[in-house]
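Asks: Provided below are the primary sequence and the corresponding predicted coordinates.
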Amino acid sequence: MSKPKLAYYLAGGCGGCDIAVVDLSEALVDVALQLDIVFWAPTVADAKYKDLEAMPDGSIDVGLISGNIRNSEHEHIAKVMRQKCKVLIAFGICASCGGIKGLVNLHTTEQLLDKAYINTFSTDNPEKVLPQTTVVVDGKYELTLPTLMDARALDQVVKVDYYIGGCPPYHEHIAKAFTALLSGQLPPPGSWITMGKAVCEVCDRNPVLKGRPKKLATEVKRTIDGAPSEDGCLLEEGYLCLGPVTQGDCGAKCPSANIPCRGCGGPIPGVKDFGLRAISAIASMLDNEELVDKIPDPVHLFYRYTLPSSFLGKRIKR
């Protein structure tokens, strides 16, 4: 039998998901030997979009897309990938929910370009030149750039079969996901490929796992206010950890390093809007309502990775 064909595309991401795949190390070699990688752009192979477009529809067994959909080029290739791939996976939190780069939706494109190219201390641009989608050079060479759009999760553009969280996905979880993929042991379409447990459920700091209930937080703190204890529950100590509502496929790596979970694993099964559930979870852990006023920058905390796909993100008027 022929090997399953795999395609990978990096849209509006940072490349961290690609590195996470490479972090499979020796396991990557074993996986790669079982796959026929026909497209991996733009980071790994010098593949051309026209080569992907020329492939027969449905000829690729599995497609992975990382990064959110941020411009017209991303949108076009996402639609081509959907046509060519039998199974399409949103790989990483940017593709799955919009990601941290989805916070650009809090601003207009004009505001972002103005900030990046004009109103910064180190920018020398007296003529206020901004990137254009089309420009003619020397009167005959037309150069083009993709058109910027609001950031979107992949399923806001095309149908997605499966989701994998993480910023980036943890390499050990990627190995399990690829194993499930190659063996055909996948959950129902539309599901997250996950072990199904919250960060708190796999966190060594969780007092419940030590046989006692969690205590309510009597203060709200940031890590700049002082280091947490080495083994205490971060939420009990007042650090706003989103472990209760975040998938723990990472094995609670951030809390184990004294860093509160920020939700990059994506919502636990059954949660439709991560930000709303995170607000509810944190509110239930505070000793009194006055502490709510001490939560710094709630939008960037609760919607850091999920704004474009959230109830809030779909209703932002700018």
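Replies: Good, I have the coordinates. Numbers count the residues shown, from 1 in each chain.

Asks: can we go C-alpha only for contacts and neighbour counts from here?
Replies: Fine.

Asks: Tell me which stretches of this structure form helices.
Replies: 16-22, 26-33, 49-54, 72-84, 93-97, 109-117, 171-183, 253-256, 274-285, 298-302 (DSSP state H).

Asks: Give me the buried positions along the fifth one.
Replies: Going back to what we said before, that points to helix 93-97. 93-97 (16 or more other Cα atoms under 10 Å).

Asks: got it, and the second one?
Replies: By neighbour count with 16+ other Cα under 10 Å, helix 26-33 contains the buried residues Leu28.

Asks: now the closest residue to Ser309 other than its chain neighbours: how far from Tyr163?
Replies: When the adjacent residues along the chain are set aside, Ser309 lies closest to Cys97, with 5.4 Å between them (Cα to Cα, 6 or more residues apart in numbering). In this view, Cys97 and Tyr163 are 9 Å apart by Cα to Cα, to the nearest Å.

Asks: Ok, Lys253 next?
Replies: 20 Å.

Asks: what's the answer for Met195, then?
Replies: 12 Å.

Asks: more crowded one of these two?
Replies: Set Met195 next to Tyr163 and count neighbours by other Cα atoms under 10 Å: Tyr163 wins out with 25 against 15.

Asks: how about the more buried one, what does it touch?
Replies: 89-92, 96, 190-193 (Cα atoms under 8 Å, 6 or more residues apart in numbering).

Asks: do the same with Val220
Replies: Counted by Cα under 8 Å, 6+ apart, Val220 has contacts 237-240, 291, 294-295.

Asks: now with 10 Å?
Replies: Contacts for Val220 were tallied using Cα atoms under 10 Å, 6 or more residues apart in numbering; they are 235-240, 286, 291-296.

Asks: try this one side by side with the last:
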Amino acid sequence: MSKPKVAFYWCASCGGCEEAIVDLAEEILQVVEAVEIAFWPVALDFKREDVERLADGELAAAFINGAIRTSEQVEMAHLLRAKARLLIAFGSCSHMGGVPGLANLFDREEILRYVYEEAPTVHNPQRVRPETRIEVDEGLLTLPAFDEAVRTLDQTVEVDYYLPGCPPPVGLIRSALQALLEGQLPPRGSVLAPDVALCAECPRKPTKPERLALKDLKRPHQVLIDPQTCLLAQGIICLGPATRSGCGAACIQGNMPCTGCLGPTSRVLDGGAKALSALASLLDATEEAEIERILEGIPDPVGLFYRYSLPASLLHRRAGNGRRVQEGRTR
């Protein structure tokens, strides 16, 4: 009996999700015994043609990490969607847009102008930019087109499951692969992580006061953090109350606050707005001047509350020329 075939592909991301697969350590040998890796170009010598030769639905599952920004990524997402019975958004970038999604604060022209003309290390007096098509003596050369905005995977193709995290924790990867091989997956559309807030598994939960009242907001580099006490109680913004559990509170175990990479629970419509409103309710101030002073402790609100989720949020991106931009999921 032939093994089920799986594929892994990397779009707009840092590559940490690819390394997370290797973090299975010796357990990856069990995965290789149970499945046939039919496409994993970052690790093995596969080509696009190898996927194109597969019959539609021949892949049991395809794991795509990274957001969608270029025409090539759009093409590969559609190709793998056609070839895979199950498509999994693997990691924060494909799930919610991730850190690359913060590029949606700028329009396409601003990004290209800065990168190829205005950056301090660029010397380009002719203001030359890459072309998607150019004729040379050897023939036609092409490059992927740079799209107007960063999109999540499910804003591009239909997604069956989401495996969150930056990168996905090894425990969640292990559980997802086991559920896939045993045919014990939850209903389609599910996020393959516990649907409770991180505070539920936080080792500092017993030290969290029943009522928090914050008069100052501190950034981690500004203070010596008590490794035993609730970070919010110390005035350090921790997004654990607005973030899914499933990571084992890894950042908090390292004495750093949760930054929200696993995304919100199913009961939250917009993770950034949820975190913002939760924090606002904790401020112990009523005078406008005092509130402004406290909020000076958040120099980059978008980068804090939408670090991983701007493309998936209700905001999605900065609107240009007075237009409100709305992007819906395909499902």
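Replies: Arrived safely, thanks for sending. For clarity, every value in this text was computed on a predicted model and none was experimentally measured.

Asks: Give me the TM-score for this pair.
Replies: Taking TM-score structural alignment, normalised by the length of the first structure as the basis, the two superposed chains have a TM-score of 0.94; 314 aligned residues with a Cα RMSD of 1.7 Å.

Asks: coming back round to it: pull out the buried members of the contacts of Val220 of the first structure.
Replies: 235-240, 286, 292, 295.

Asks: which one among those residues gets closest to Gly15 of the first structure?
Replies: Leu240 (27.8 Å; Cα to Cα).

Asks: Could you check which residue of the second structure pairs with that closest one?
Replies: Aligned counterpart of Leu240 of the first structure in the second structure: Ile237 (TM-score structural alignment).

Asks: Quick check: that match touching Leu231?
Replies: Yes. Ile237 of the second structure is within contact range of Leu231, at 7.1 Å (criterion: Cα atoms under 10 Å).

Asks: one step back: may I ask which two of the contacts of Tyr163 of the first structure are separated the most?
Replies: Gly92 and Gly190 (14.9 Å).

Asks: The two: which is more packed in?
Replies: Gly92 (31 against 12).

Asks: Now do the contacts for that one.
Replies: Going by Cα under 10 Å, 6+ apart, the list of residues near Gly92 of the first structure reads 13, 16-18, 20, 64-68, 98-99, 163-170, 264-266.

Asks: count of neighbours near the closest residue to Ala249 of the second structure other than its chain neighbours?
Replies: Distances taken as Cα to Cα, 6+ apart place Cys202 nearest to Ala249 of the second structure, at 5.8 Å, with adjacent residues excluded. Neighbour count of Cys202 of the second structure, defined by other Cα under 10 Å: 19.

Asks: Provide a list of residues in contact with the residue nearest the centre of the first structure.
Replies: With distances taken as Cα atoms, centre = their mean, the residue of the first structure nearest its centroid is Ile93 (1.8 Å). By Cα under 10 Å, 6+ apart, Ile93 of the first structure lies in contact with 13, 17, 66-68, 99-100, 153, 163-169, 263-267, 305-306.

Asks: What's the separation between it and Gly275 of the first structure?
Replies: 14 Å.

Asks: How about Ala175 of the first structure?
Replies: From Ala175 of the first structure across to Gly275 of the first structure, the span is 28 Å (Cα to Cα).

Asks: And Ser310 of the first structure, by the same measure?
Replies: With Cα to Cα as the criterion, Ser310 of the first structure and Gly275 of the first structure are 7 Å apart.

Asks: Now for the two: what residues contact both?
Replies: Tyr303.

Asks: Show me which of those two is the more surrounded one.
Replies: For Ser310 of the first structure versus Gly275, the count of surrounding residues by other Cα under 10 Å is larger for Gly275: 27 against 19.

Asks: Now do the same for the more buried one: its match in the second structure.
Replies: Gly275 of the first structure maps onto Gly272 in the second structure, by TM-score structural alignment.

Asks: so who does the residue lying closest to that match once chain neighbours are set aside touch?
Replies: Leaving aside its sequence neighbours, Gly272 of the second structure sits nearest to Phe305 (Cα to Cα, 6+ apart; 4.6 Å). Residues near Phe305 of the second structure by Cα under 10 Å, 6+ apart: 239, 259-260, 271-276, 298.

Asks: Identify the contacts common to Cys97 and Tyr163 of the first structure.
Replies: 90, 154-155, 266.

Asks: For Asp114 of the first structure, state which of these is nearest.
Replies: Out of these, the member with the shortest distance to Asp114 of the first structure (by Cα to Cα) is Leu154, at 27.0 Å.

Asks: Report the separation between the closest one and Phe91 of the first structure.
Replies: Taking Cα to Cα, one finds Leu154 of the first structure at 9 Å from Phe91 of the first structure.

Asks: Please say which position in the second structure Asp297 of the first structure maps to.
Replies: Using TM-score structural alignment, Asp297 of the first structure sits opposite Asp300 in the second structure.
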